[in-house]
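A.B. asks: From the sequence below, what's the structure:
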Amino acid sequence: MTTAQPSYTGPRLMRSRTDAWLGGVCGGIAARFGWDATLVRVLFVLSLLLPGPQVLLYLALWIVIPREPEPAAPVQPYQAG
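C.D. replies: Predicted coordinates:
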C-alpha cells in the first residue's frame, strides 16, 4: 500500500522571525499569501472592534503555527595564522 504525498510544494505557513511585532503570526500570514504585513495587522486590529474570539484565535495560531527556522550562519573559510 502506498501513501499519497501532497503535491503542493508552495510556501508553508510559518511565524515570521524578521517581520514580527508580537508573535510573528500576522507577518507569517502575509508572507504565505503574498500580502503586505501592515495590511494584515490593520485588518486584525479592525477585527478587534467586532465581537468574537480574535485574541484567542491569535494566541492559538501563535501556539500552533511553527516558527520560521533561523537562517544558517555563513561558513567562514579556515585561515591558518
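A.B. asks: from here on, contacts and neighbour counts on C-alpha atoms
C.D. replies: Fine.
A.B. asks: Buried residues of stretch 20-40, list them for me.
C.D. replies: 23-32, 37, 40 (16 or more other Cα atoms under 10 Å).
A.B. asks: Now, these that are in helices?
C.D. replies: 25-32, 37, 40 (DSSP state H).
A.B. asks: can you pull the contacts of residue 32?
C.D. replies: The contact partners of residue 32, by Cα atoms under 8 Å, 6 or more residues apart in numbering, come to 11-14.
A.B. asks: I'd like the structure of this one too, to check against the first:
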Amino acid sequence: MSTSAASPSLSRPRHGRMIAGVCAGIARRFGWSTTVVRVVTVASLLLPGPQVLAYVVLWLLMPNDRD
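C.D. replies: Model prediction:
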C-alpha cells in the first residue's frame, strides 16, 4: 500500500537558516517546529558527547535544496 503524499526529503533549506540549515531541514522533514529542534540541539550541547561532530557531519552530508 502506497500513499500519494510524499514526505519532504532531508535537505537543508536555502531560506530560514540560522547557521547551516541542519535543524531547519530536520524539522521540515519530520514536521516538527524549527524552534523546538534548535532549542533541543543547543540544550544537548550542555551534555557530554559528540553533538558538535554529529552536526558537522550532517552539515556536510545533507544537500542544499534544489530551489
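A.B. asks: TM value for the aligned chains?
C.D. replies: Scored against TM-score structural alignment, normalised by the length of the second structure, the superposed chains reach a TM-score of 0.87; 64 aligned residues with a Cα RMSD of 1.4 Å.
A.B. asks: re earlier: which of the contacts of residue 32 of the first structure are buried?
C.D. replies: Of these, these count as buried by 16+ other Cα under 10 Å: 13-14.
A.B. asks: how about CSV for the contacts of residue 32 of the first structure, with secondary structure added?
C.D. replies: Below are the contacts of residue 32 of the first structure laid out as CSV (DSSP: H, G, I helix; E, B strand; the rest coil):
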residue, secondary structure
11, coil
12, coil
13, coil
14, coil
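A.B. asks: mind putting the contacts of residue 32 of the first structure in JSON lines, distance to residue 48 of the first structure included?
C.D. replies: Formatted as JSON lines, the contacts of residue 32 of the first structure follow (distance: Cα to Cα, whole Å):
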{"residue": "11", "distance to residue 48 of the first structure": "28"}
{"residue": "12", "distance to residue 48 of the first structure": "26"}
{"residue": "13", "distance to residue 48 of the first structure": "23"}
{"residue": "14", "distance to residue 48 of the first structure": "23"}
